[in-house]
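Asks: Could you look at this predicted model? Sequence included:
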Amino acid sequence: MGDYKKNQLSTKKIWLLVIVGSLIIAILSHLYFIYQKSDGILMAGFNDGLSQMIPFKKFIYDAYTSGNFFYSDSFGLGGGIYSQLGYYYSTNLFFLFYVVIIFLLEILGVIEHPDITFWANAILPMSIFKITIALIVTIYYFRQIKFGFLASFLGAVVYAVNVLYFRHTMYWDFFSDAFVWFILLLIGIEKIIQKKSGKLFVIAVVCNLITNFYFSYINFILALFYILLRFPIRFFNDEEKVSKQLIRYISLGIIGFLISSFAFIPAVMGYLDNYRPEFSDSIPLFTLTDNILFNSRVMFLPIFIIILVCIRKFYKHPIFRFFAITSIIGTILHFIPAVGSMFNGFSAPQNRWEHIVGLAYGGITAFTFHYIKQIKLRHISIGVGLYLFVSIGIVWWDDFEFDRPIRFVIPILSFMMVIILLGMKRFSSTKQKRIFFVSVTLFMMLIANTFQSARLMIPPKDKVLASEAVMQSGHYNSKEQRNILENLEQRTDIENFRIDWMVPTRNNTPIVQDYDGFSIYSSILNQNLLFFYYDRLQISMEEESVSRYDGMGDRTNLLSILNGQFYMRDKAIEKVPYGFNKILESENYHVYENEWLLPNFRKTNTLFSEEEFINQPILTKEHAMLKGAIVDKQKSTDKLPDSKEITDYNIKLINANYDDKALEVKEENGGVEITLTDSVEAGDLYLSFYLEGIKNNDKYVLKVNEFQTIRKEADSIYRTGYNDLTLRVTASDKIQIKLPKGTYQLEDFHIFHEDYQYLKNAYIEYADERLSIKWNNGRVEGDVVSEEKDELIVTPIPYEKGWHLQINGKYVPMEKVNYAFIGIPLEEGMNDIKMVYLPPYFGISCLLSIIGVSLFWYLVRKRKRRVSDSNKET
């Protein structure tokens, strides 16, 4: 008994050392980031880091700590944050842990309410914490397959201190969570294989599914590969039969799914209600996408791995054989884009699955630590020869040049690693292990810091590093901008008003600067709104791109319908929507107010059928939305409104050739000039046409008079695929369409004049009608009297699964109006309206979770009784 307690105490001390050692390694592997922090440089990508990750952390923290968990009217035009942000942080276990800790510090007065800069600065300590956890769980995994503590620690360093981890953490830090949850899943698998409790397997399934449904998909595919390869490659003699393993995987996996349903199902529903254009580009069978030796972007292949996989005698050991096969297959698959596409839901190829390759490298290294004495000179020579062959080929293919001092670091470290391996032959086995342990650990940490310096802190596309100075500038969130927004908040007494403003390309500016706007950037969005922008109303954004929307194309009709009270722009931008009058001016910005703003909620019984608008002009659709509402299931109750099309015009070429379809622009800002035969009255022109860049290698600027928008390059995976455009410009006798030098498909011109009579009529009609309806995030309440038959209320609330409507205490189905918004059908007389949002199928999801927890509790209790009975018998 005394020896048992002594061993227990010793094990506890070792694990304490493991935790401390993991923290030290985590800190040392971030040294370059820590050094850059002293200059105000942040561990955040200038693009997605500042545009998505940091804003969403701030946004969800503010929502959750104020008691709002499911829906926000400030999420773009409004949206379910629990389901749509499940891809990011709404149920992310790491983030929720941070939320609890930070909120406690806030209510205790240790810190002030965390602002956007706080979350940017928090990325570094959060990353250090996460990599510490990754090291600890990986060490525990290697211990499960009977590696010693030092070997396990070494293997964990090779796995966790990985260039892929740092790339993910800097640009999309929730992606790197997979490094932890994948290992937890493998520990659960190993426990089942070794006839131990399946409790950890269930917990791992739950953690994966709750944290991120997308990475669950990736991790489960990798786990399936792991399981299938472990069937023939048995590490130990006394392993569970394959049939029993399968039964346990399936049964325990179902319990894990049930437990996680409350988070997983709403997140998947958000994904299914999203729209992303199908990736239609051809995917090559094989391509050398990355220089994995010297200039790695997502994967780094250390020289010692190449040497170790060349040691034939190691392959007689099943554990080494398993990790060697995984590493070789994984490294080859890195160059097969179809694999990256499969792991990305058969969309554009992405390398987000390759943490398993890093684990295989770690397993090879940990195994070698035990058998270091068996490495011979010929093994090193063969490995070095292969390394030289591969490196020469890669340098030749990649045109890699040693033109900067930083580019010599990896070759020098690799050469030193070879010298160390050769020099170890003079020492005893114990000393060899120590030298190997220290050299590999230092090698990985130096590579990590080199990668941070050469690849992350000098990003070739971003050109600007994320810093506190950038975050306080006009390119992100300046004091001048915030002061204007605060002023506008004080000027209005209108509820749910919106401001058409965003920092260029920063679609999440409303989240950053705390106002209700017209823009959002998120991988998961309400598809009704996306179709509203892409196709139904053809609203041109500042820059064409999937997963985002912004503004209303300066179209006053839409701004008036959707609460667009203010319009703010940089002074250098001259375009202003019709009917907006200047009210404010600062050093760099001017602000305009809409004089034709319509009420948030409007009653109407003038309804138009969606079907009748399939071939109608965009302007006609806007007129119908002003006159009444467009519905998707009902016949029209009034004749369609008209639009004034201009058909008499001449086309003149500007440094271009044109044959009514193909436009060849010979010089920059060439294109076509359309001259109207008859002068037009005041108002706007709506110009509709088809435009597609033919094999454009770069994105390009389309200019139509004062309006301009950026269109994606021909091979961009972020292009929308919608090329039918409708642009609004101030009424003029001439319309100039200007494009960069290149070839385009340009056709199907339609020009309409808008005098805004429909808007003015609507403004007069609703001038004295202010419905007493309150919309606050996921709750809508009000009392409305309907005096006419078949009336409904047109709302600015996006139509989305999860809303539940009650009229006078009875549940009533909602209408979808104006393609993307909720219509509330009214009864004649008084209507007591209550509308509440819950994530889709949330009640069923929670019930399934309760069932899962009950089953899990039953299995745990049953196993405890069985173990207890077994102990009594012995």
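Replies: Here it is on my side, so go on.
Asks: switch to C-alpha atoms for all contacts and neighbour counts from now on
Replies: Will do.
Asks: any idea how far the host helix or strand of Glu673 is from the chain center?
Replies: Element membership for Glu673, per DSSP states H and E: strand 670-676. Between the centre of strand 670-676 and the centre of its chain there are 40 Å (C-alpha atoms, centre = their mean, to the nearest Å).
Asks: So which elements touch that strand?
Replies: Packing contacts for strand 670-676, counted by 3 or more C-alpha pairs under 8 Å, 6 or more residues apart in numbering; DSSP states H and E, involve strand 649-654, strand 656-658, strand 734-739.
Asks: got the angle between the longest strand seen in the chain and strand 649-654?
Replies: Scanning the chain for the longest strand, with DSSP state E as the assignment, gives strand 742-754. Put simply, strand 742-754 runs at 150 degrees to strand 649-654, going by axes from the mean of the first three to the mean of the last three C-alpha atoms, to 10 degrees.
Asks: what are the ranges of the helices in the stretch 151-300 of the chain?
Replies: For the stretch 151-300 of the chain, the helices defined by DSSP state H, counting those that start in this stretch occupy 163-171, 178-193, 199-211, 213-230, 242-272.
Asks: nearest to Glu595, of those helices?
Replies: Of all those, helix 242-272 sits nearest to Glu595, with 36.6 Å by C-alpha to C-alpha.
Asks: ok, second structure coming up, stack it against the first:
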Amino acid sequence: MLQRFAHLSPHKNMLLLSFLLPLFVMAVIYATMGVYPFGNSTLLTVDLGQQYVDFFSYYRTTLLSDPSAIFFSFTKSFGGEMLGLWAYYLMSPFNLILLFFPQSQLSMAVTILILLKISASGLTFAYLLISRFEGKGLLVPSFALSYALMGYVIVNQLNVMWLDGLVFLPLIVLGLEKLLSGENGLFYSLFLGVMLLSNYYIGFMICLFLIFYFVFAISRQQNSGSQGRKAQLKRLWAQTARFVGYSILGAGFSSVLLVPTFYSLLGSKASYANSLIDWSFAYDPAEVVSKFYIGAFNFDQMPSGHPNLFIGTVALTAYIYYFFHPAFARKERLTTLALTVLFFLAMNVQFLNKIWHAGQYPIWYPYRFSFTVCFFFLLNGFRALRAYRTFPLTLACCLLVANAVSAIYVLRKDFDFLEPVQVLITAVLAVIVLVLLMLRDQPRKWLAYALLFVVTAEMTANAAIDLFRLGYVKQDEFVDYQTNLNMMLADIRPAENEFYRIEKTFQRSKNDSFQAAYAGINHFSSTFEKEIPALFGSLGFPDGNGFIVYSTGTLFTDALFGVKYFIQDKQLPESFYDLNDGVYRLNRNSTRPDLTQYSPYSETDRTITYENPYALPLAFGVSASVLELQTIEDQPLLMQEQVLDAFNNQESIEPFFSLRPFDSNVFQNVSSTAADAQNTTYYRSVDGAISRIEFQFTPASDNPYYLILDAGIDDENATLYLNNVKLDYYTTYRNDQVINVASNQKGENITFTIELLEDSIRVQDLKLYELNKGLFEDAISARQAESLSISSFSQTHITGSVAIQNEDEVLLTTVPYSEGWNVTIDGEDAETTSALDGLLAVPITPGKHTVSLTYRTPYLHTGLAISGSSIVGALLLKKCSRKKRGQRPGV
């Protein structure tokens, strides 16, 4: 076994340098940035700070204390399957390092995780160059560093789960090269399977790239003159069959995760795909040249921008040189040129771009597959410099002219991510690199060191420029929130075999429940089942593709979803934070005067916790008419009214939510042509002056009052005030919201104000409703009488007893509907169905019953069987291969 790696022994220093050099460069940059423990900053920014770090906390909690949460967890919104989330975010083998850090040190664990992945990618690329492309000397770490610190890596390192693709791609290509040369294909299948297990999304892009790489590899093969066309076609067919067969075997290894994940995707990420075929360009094709300049990135390039293709001047020059290099066959170079054109088209043509992203246009982080293109450039650039020839003077002159033309072009286009100094530095580097390459025909040992120095300096500068342009979460702010959230939850966490939900009027991220391991409702992930945002959107909550925010609840929604405790932040003066060093203001996103209808339960210096007496259990009996309800859009209180009516079998005579008029409307510097103040477009009368619309009313009771806020009003066109205090609400949403504007304020003047930020604003369906609290209490009391009393609870298995009244025929749960849930009533399997387009419901007869709910991941056993069969097949292939070679087992 050791003999297989003996050929690497002379190159171990180059491998070690390929690992350590990117590690050192990035560590120095992080230290300069003041990343903890070198300062008070972290790498937590954008999705890494708002999603992944919370999932990492869940990862630790699950593996260390609650393994059942691997498959289903009530920390995901109001419950959700988890295998899809694991497959997309958490299956990297590198994540095991998180287990060695306490929760309070997660930010440092993430930093080390990123450093290890970046360094490992340099190591595996160097291993490929040495093992298959005769790599030796300092040229290997030079290109390994360009690979490890390419622009894609730097700007996407916050998407830490994608970095595994950079680590495993060289090993997969190495396996494919072995396969095509007639060696055993199991190396290829193994690492392809590992990649698909680690992150199927990036794995899909690699699989697509491998098809093109296969064509490229075939074009490199030299055909013997004695071989006829028929023999060549036979050889090509055999190689294609082996490529397809071993690729399927690799997918088979990972089927234990891929099969159930595919089912999960049908209800989440894949469900947002569309069949629109758009052949238009996303940008002027010439603009792509801007991304080859040093530091060609800023924050605006994240949501929408150009592909990240920066690989350094040495690598780019070498790749261009490849096409003029006589050591490579004309057929190969033409194939490479065709593939290069195809790659650039794929990074611009909308439809081709969508194919690379599995049929769905990416939301933020465009052209996520561009690392495969950079890999292709770097590999062939290395081959061009490795196959030594004198660098042509004519080509050098042409490149200098092209460099000048490119510089003039980008300066005239005035890209906001390129400063003139960046263009100048890149131009100077291009000249230096050309000089060094032309000097390579001289026996000067220092040239290799000079090239390595240029690569190191340029890749370091690019990384520093890109990273310093982003904003990051402070370490003490992150720890402060972690510590205080756990302290707030300490006395309200459910006891063993008890279940209820907890929510807040503030958040650090939508995944706070993952960070602190409690059952909440907020959630944000790419694997979120689409039915849940649709349901919450219809009830008046902010929602979108992949997220919901429980910021606009009512007494009824709190009751429905079993929110037993609600934590509200106090409105503290600025001096409080000035006097308490390291204490940060909580990010309030909800206005809930109706929390005063609940009983204060506990208090800290920053929060008050309320106990909700109306909270319903996880399951309760209701009328069968709830099964007939369908969600409706942009009428959230009508939707809530219908659900309450259905609970009581339409027996309510009075409405739960009654429409109330505004007492008066006051206009300041605005005009309108419509008579209806709640349905019109308002225009600013005098430019530059404050323009406001005030809606005033006086509550006739202490009941809660709710306002429907049109989805067209947001923080870009208006600032909202309640009684002259800026309204706290979540400003990104696609459906009408329900805003609580009064509670326990009988006889007080209430003013809701819209201040225009633009010259006009459309106000429509601005309606005020009063909740009949007495009627609401009666309806909820009837449901509480039919509560499921839980005797045993885990994330995937719940048992309890319930007493159903004569008029009710459905056991409604606030568990997302899924085929994975099996329900038994009195030991007999019960038929499950979906209520409200997303809740698990079970028909049930009146009387006392024992109920059991068990979750089993759909198609997990199917995937396990395929993976098991693939492993057995691989072992048989290996045995047959040994017999064919006449080797003894164990050699």
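Replies: Yep, that arrived. What you see is a predicted model; the values in this text were computed from it and never measured.
Asks: rewinding a little: got the buried residues for the longest strand of structure 1?
Replies: By neighbour count with 16 or more other C-alpha atoms under 10 Å, strand 742-754 of structure 1 contains the buried residues Gly742, Thr743, Tyr744, Gln745, Leu746, Glu747, Ile751, Phe752, His753, Glu754.
Asks: before we move on, what about stretch 39-46 of structure 1?
Replies: If you call a residue buried by 16+ other C-alpha under 10 Å, then stretch 39-46 of structure 1 has these buried ones: Gly40, Ile41, Leu42, Met43, Ala44, Gly45, Phe46.
Asks: Touching, the last one and Ala466? I think so.
Replies: Yes - under the contact definition of C-alpha atoms under 8 Å, Phe46 of structure 1 touches Ala466, with a separation of 4.8 Å.
Asks: which non-adjacent residue is nearest the most centrally placed residue in structure 1?
Replies: Central residue of structure 1 (C-alpha atoms, centre = their mean): Ser523, 4.8 Å from the mean position. Sequence neighbours aside, Ser547 is the residue nearest to Ser523 of structure 1 in space, at 5.0 Å (criterion: C-alpha to C-alpha, 6 or more residues apart in numbering).
Asks: State the number of residues packed around that neighbour.
Replies: Residues lying near Ser547 of structure 1 (other C-alpha atoms under 10 Å) number 21.
Asks: residue contacts, it?
Replies: With contact set as C-alpha atoms under 8 Å, 6 or more residues apart in numbering, Ser547 of structure 1 has these partners: Arg276, Tyr521, Ser522, Ser523, Ile524, Leu525.
Asks: mind running it again at 10 Å?
Replies: 274-277, 520-527, 530, 718-720 (C-alpha atoms under 10 Å, 6 or more residues apart in numbering).
Asks: Next: Phe402 of structure 1.
Replies: By C-alpha under 10 Å, 6+ apart, the neighbours of Phe402 of structure 1 are Phe294, Val395, Phe408, Val409.
Asks: Just give the closest residue to Gly49 of structure 1, not the sequence neighbours.
Replies: Tyr171 (5.0 Å).
Asks: Now do the helices in the stretch 551-700 of structure 2.
Replies: 555-560, 574-579, 636-647.
Asks: Give me the mean distance between the longest one and structure 1.
Replies: This points to helix 636-647 of structure 2. Taking mean C-alpha distance after the TM-score superposition for structure 1, the mean distance separating helix 636-647 of structure 2 from the aligned residues in structure 1 is 4.0 Å.
Asks: Pull the distance from that helix to the chain's centre.
Replies: The chain centre lies 33 Å from the centre of helix 636-647 of structure 2; the measure is C-alpha atoms, centre = their mean.
Asks: If you count contacts, what does it end up packed against?
Replies: The contact analysis (3 or more C-alpha pairs under 10 Å, 6 or more residues apart in numbering; DSSP states H and E) places helix 636-647 of structure 2 against helix 531-538, helix 555-560, strand 619-622, strand 657-660, strand 705-709, strand 737-742, strand 768-771, helix 773-784.
Asks: give me that answer again for 7 Å
Replies: With contacts defined as 3 or more C-alpha pairs under 7 Å, 6 or more residues apart in numbering; DSSP states H and E, helix 636-647 of structure 2 has no helix or strand neighbours.
Asks: That helix to helix 773-784, inter-axis angle?
Replies: 50 degrees.
Asks: What is the aligned counterpart of Gly267 of structure 2 in structure 1?
Replies: In structure 1, the residue matched to Gly267 of structure 2 (TM-score structural alignment) is Asp273.
Asks: need the contact list for that match.
Replies: Asn526, Gln527 (C-alpha atoms under 7 Å, 6 or more residues apart in numbering).
Asks: so how far is Leu525 of structure 1 from it?
Replies: 8 Å (C-alpha to C-alpha, to the nearest Å).
Asks: count of residues packed around Gln538 of structure 1?
Replies: Gln538 of structure 1 has 20 neighbours, counted by other C-alpha under 10 Å.
Asks: show me what contacts it?
Replies: By C-alpha under 7 Å, 6+ apart, the contact list for Gln538 of structure 1 reads Leu725, Thr726.
Asks: Please pull up the equivalent of it in structure 2.
Replies: By TM-score structural alignment, Gln538 of structure 1 lines up with Gly540.
Asks: Would you mind giving the residues in structure 1 matched to stretch 455-469 of structure 2?
Replies: Under TM-score structural alignment, the match for stretch 455-469 of structure 2 in structure 1 covers residues 444-458.
Asks: I meant stretch 574-583 of structure 2, not that one.
Replies: Stretch 574-583 of structure 2 covers no residues of structure 1 once aligned (TM-score structural alignment).
Asks: Please consider this matter closed, and thank you.
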